[in-house]
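Peer 1: Make a model of this:
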Amino acid sequence: MIAAIAVAQLAANLGYDSAAARYEDAATTTNGTKSQTEREAADLRVTTQAASQILSAQTRAIPVDPELEATLSEAVADAETAATRADAASAGDVPTMGDKPIWFWELFGATELWERRLTQVEKLDDDLRAAITDMTSADERVTQGGLSLVSAAGEAAPDFEEAHRSARNEAVIALRSAASDAVETTVLDDTAASAYLALQTAAAQVVSTEAEEMAEKSGPLKTQRLEIEAFARSLAPGVLLEFDWSPVVNGAGYDGSMGGYTTWWWDDPGRATIELSDSVAEQWPAERSRALVAHEVGHAISVKCEGMYDSSTQDSIEKWATAWAISMGFTDDANGVWAYGYPPQNYIDAAAGCR
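Peer 2: Here you go, the predicted model:
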């Protein structure tokens, strides 16, 4: 009898130890998978939150491709479902083992319990791994959809800028900077969402400042003013030009006189503001009007040609602008010759290389 009890006790201990070891290994693995699932779910929510911010943007000055938007919306919905399922799987319990029983009848019962729990924990691990796979796929879809939308908006910025040529320089510069950030985005997170929102805000400012500029140009001379601005921009490709119009500029504007004044910045990108008197538009497209505009553009385009002339004196600066207008073929003395005299030939030769 005692021998039988001893055999039963030994068998019970061995069976329990084997079941306990297998369960402990499975529990450790499953707890690791559970932690990974929780991290993946948190990461996925960061991605979906960024995508949701993009989709819910209040300002959309740059139009959003409906197909890209629909694809992203669907991906976000699927990702939210995947994260919810992962949460449910992660809520599954992984029991910890208590003290080992002593007697064989207790050991046999405990062994059976841990074997059942082993099956449950292995099933939980399978469910968690499936949830991770689903979340990985969902994250990839949301990321791809979000980055495609952000990048597309950034890539559309140059055409958008071209369609709003009368916007103020500072708004255009902000648009370019925001577009650069958008197209360089490689991770869909709060930074990506902020880049997209900043781009749309900058685009809205482009529209707003253009509307303000167009309102300032309104009136009977609006058509001529816009033609002159387009003409000036055609002479200085790559230079951001902004225009202001007044009855009198630089002391001229009445009795047939014309006035112009240009302020430029050696920044990146090069930019300038050209002020013109209303009389320039009134006399447009006379050669003298074109020549005066060319002189002012000669100042503006110098941002592309720094170091090609002596900019330390006003006399030299005006000679350069006059020489540049001459090098472009504008020979009417409103090109600066009447006001500042004929420039030296070496200035004209140098200006011919500034385009």
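
Peer 1: Going by C-alpha atoms from here, please, whenever you check contacts or count neighbours.
Peer 2: Noted.

Peer 1: The closest residue to Gly256 other than its chain neighbours and Thr263: what is the separation?
Peer 2: Nearest non-adjacent residue to Gly256, counting by C-alpha to C-alpha, 6 or more residues apart in numbering: Ser279, 7.0 Å away. To Thr263, Ser279 is 20 Å away according to C-alpha to C-alpha, to the nearest Å.

Peer 1: okay, these two: which has more neighbours?
Peer 2: Ser279 (23 against 13; other C-alpha atoms under 10 Å).

Peer 1: which ones are touching the more buried one?
Peer 2: Shown in contact with Ser279 (C-alpha atoms under 8 Å, 6 or more residues apart in numbering): Pro247, Gly253, Tyr254, Gly256, Ser257, Met258, Gly259.

Peer 1: Could I get the contacting residues of the first one?
Peer 2: Going back to what we said before, that points to Pro247. Taking C-alpha under 8 Å, 6+ apart, one finds Gly253, Tyr254, Ser277, Asp278, Ser279 in contact with Pro247.

Peer 1: export the residues you listed to TSV and tack on secondary structure and distance to Gln49?
Peer 2: TSV is the format used below for these (DSSP: H, G, I helix; E, B strand; the rest coil; distance: C-alpha to C-alpha, whole Å):
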residue	secondary structure	distance to Gln49
Gly253	coil	57
Tyr254	coil	60
Ser277	strand	52
Asp278	helix	52
Ser279	helix	56
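
Peer 1: Could you give me the PyMOL syntax to select whichever of the residues you listed are buried?
Peer 2: Command for PyMOL that selects the buried part of the contacts of Pro247, burial taken from 16 or more other C-alpha atoms under 10 Å:
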select buried, resi 253+277+278+279
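
Peer 1: this one next, for a side-by-side:
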Amino acid sequence: MTAPLGTPVSPWGGHELPAHIVGASPTRAPRKRRPGLWIGLAVGVVAIGAVAALQTTANLGYDDAEANFESARDSAQVSVTNLQQSSDALTATSEIANQLLQSDTGVLTDPAAKEALGAAVTEAGDLASAASDHAAVSLPDADPKPTFFWELFGETDELDQDADDLDQLVAELDAEVPGLADAGTSVEEAGLGFLASAATAATAFEAAHVSAKNLDIIALRDAASDVSGAATLDDLTVPSFVALQDAAAQVVASEQTELAEKAGPLLGARLEIEAFARSLAPGVLLEFDWNPIVNNAGENGSMGGLTTWWWDEPDRAVIELSNSVAEQWPADRSKALVAHEVGHAISVKCEDMYDSSTQDSIEKWATAWAIGMGFTDDANGVWAYGYPPQSYIDASYACR
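Peer 2: Here you go, the predicted model:
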């Protein structure tokens, strides 16, 4: 191959590369990096930060909502407990009142008081039942805490709603409690009024059955005192009321027995004499026995009397009279003898007015008392025991 002119020829033959090929290589410009990678990384970092922030916010919000929910639930539980306790208390009071109604024989109680108590018990029963149903409400529980922020946000909203519902429930349950308390007060007041009517009636009942034995009358008084002293309806209320009614029944039975023993042609005179004696000694509980012979007297126109009395409360005595006292009634001598015996009986009210240490002074006192009451027939004790000291007669005026 012929070399072009001006081109050096190698002595070894071959060929040379063109200058533009074999010459110095041109400097290569630096390759530019694309900005998309950095932007992607930055976006990734921002996204991760945003997610972390959302997760943190969601966690904190959920924790606050859960704490608020638990507080609301605790308050609701307290309200449920209070309502149930109030319902139970009303039910207990109503049950006592209902037992009073069931055990009432109608002997002593006022029908109007009984009707009022029945109405109060009925109303209380309805309120207590409704309250107990409301207190049986099932309170919600918080579900396990979610993991992801989108779940946390949803559960937070639900907890907030549940807390609001619980607050509303608390308001509703608490609003019922005062009504239950008022109903309990109504039942108790009606119950105490019912009991008071029976206790008060015992006095008139006693007066209507004066022929009953003293101890049965005393038992009636004691039972009435127990009932009238009640300040609340409790475990003792019903037994006390039943005891009062039993005492009243025993008074009736006792009187019937006494009247049966006094029955016969002298019954009318006997009862008149007993009423006469009671009129002379107001406040002294008197019981009477009748026999053919008393204190060795009763035959051939004679009359006999014997009195036993007790210094302790209440003022009481038992007067025994011979049938002849009734047979001669209402002669002055019968009245004088009865007055003498009442003088013994009424001494329970005036024991400090005379010397009770000897039988003679005791009899002189009874005679003086009869004289002081205006009974001057010798059957007043003068015939049997002699005339009493004027000091006894003077003292007897203060014993009435």
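
Peer 1: Once they're superposed, what TM-score comes out?
Peer 2: Here the TM-score for the pair of chains, by TM-score structural alignment, normalised by the length of the first structure, is 0.94; 354 aligned residues with a C-alpha RMSD of 1.7 Å.

Peer 1: Tell me the counterpart of the residue nearest to Gly256 of the first structure in the second structure.
Peer 2: Counting by TM-score structural alignment, Ser279 of the first structure lines up with Ser324 in the second structure.

Peer 1: Quick one: neighbours of the counterpart of Glu115 of the first structure in the second structure, just the number.
Peer 2: Matched to the second structure by TM-score structural alignment, Glu115 of the first structure sits across from Asp160. Other residues near Asp160 of the second structure number 17, with proximity taken as other C-alpha under 10 Å.

Peer 1: tell me what whatever helix or strand Asp160 of the second structure lives in is packed against?
Peer 2: Per DSSP states H and E: Asp160 of the second structure is located in helix 149-207. Using 3 or more C-alpha pairs under 8 Å, 6 or more residues apart in numbering; DSSP states H and E, the elements in contact with helix 149-207 of the second structure are helix 36-103, helix 111-135, helix 214-228, helix 237-262.

Peer 1: looking at the ones you listed, which is buried most?
Peer 2: helix 214-228 (a mean of 20; mean count of other C-alpha atoms under 10 Å).

Peer 1: Asp141 of the second structure: helix or strand, and which one exactly?
Peer 2: Short version: Asp141 of the second structure belongs to no helix or strand, going by DSSP H and E.

Peer 1: could you pull out the strands for the stretch 251-355 of the first structure?
Peer 2: Along the stretch 251-355 of the first structure, the segments classed as strands by DSSP state E, counting those that start in this stretch run 260-265, 271-277.

Peer 1: For the ones you listed, give me CSV that also has distance to Ala215 of the first structure.
Peer 2: Below are those laid out as CSV (distance: least, C-alpha to C-alpha, whole Å):
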stretch, distance to Ala215 of the first structure
strand 260-265, 21
strand 271-277, 16
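
Peer 1: Please identify the deepest-packed of those strands.
Peer 2: It is strand 271-277: most buried of the strands of the stretch 251-355 of the first structure by mean count of other C-alpha under 10 Å, with a mean of 23.

Peer 1: Please tell me how far Leu280 of the second structure sits from Tyr354 of the second structure.
Peer 2: Distance, Leu280 of the second structure to Tyr354 of the second structure, by C-alpha to C-alpha: 19 Å.

Peer 1: again, but for Val325 of the second structure
Peer 2: Look at Val325 of the second structure and Tyr354 of the second structure: by C-alpha to C-alpha, they are 28 Å apart.

Peer 1: Look up the closest residue to the corresponding residue of the first structure for Asn296 of the second structure, ignoring the ones flanking it.
Peer 2: Residue pairing (TM-score structural alignment): Asn296 of the second structure is matched to Gly251 of the first structure. Distance criterion C-alpha to C-alpha, 6+ apart; nearest residue to Gly251 of the first structure, sequence neighbours excluded, is Gly259 at 6.8 Å.

Peer 1: Confirm for me that Leu195 of the second structure is in contact with Val227.
Peer 2: Yes: with contacts counted by C-alpha atoms under 8 Å, Leu195 of the second structure reaches Val227, the gap being 6.4 Å.

Peer 1: which residues are in contact with both of those two?
Peer 2: In contact with both Leu195 of the second structure and Val227: Phe241, using C-alpha under 8 Å, 6+ apart.

Peer 1: The residue nearest to Ala89 of the first structure when sequence neighbours are not counted: neighbour count?
Peer 2: Closest residue to Ala89 of the first structure apart from its sequence neighbours, by C-alpha to C-alpha, 6+ apart: Leu128 at 5.9 Å. Counted with other C-alpha under 10 Å, the neighbours of Leu128 of the first structure add up to 27.
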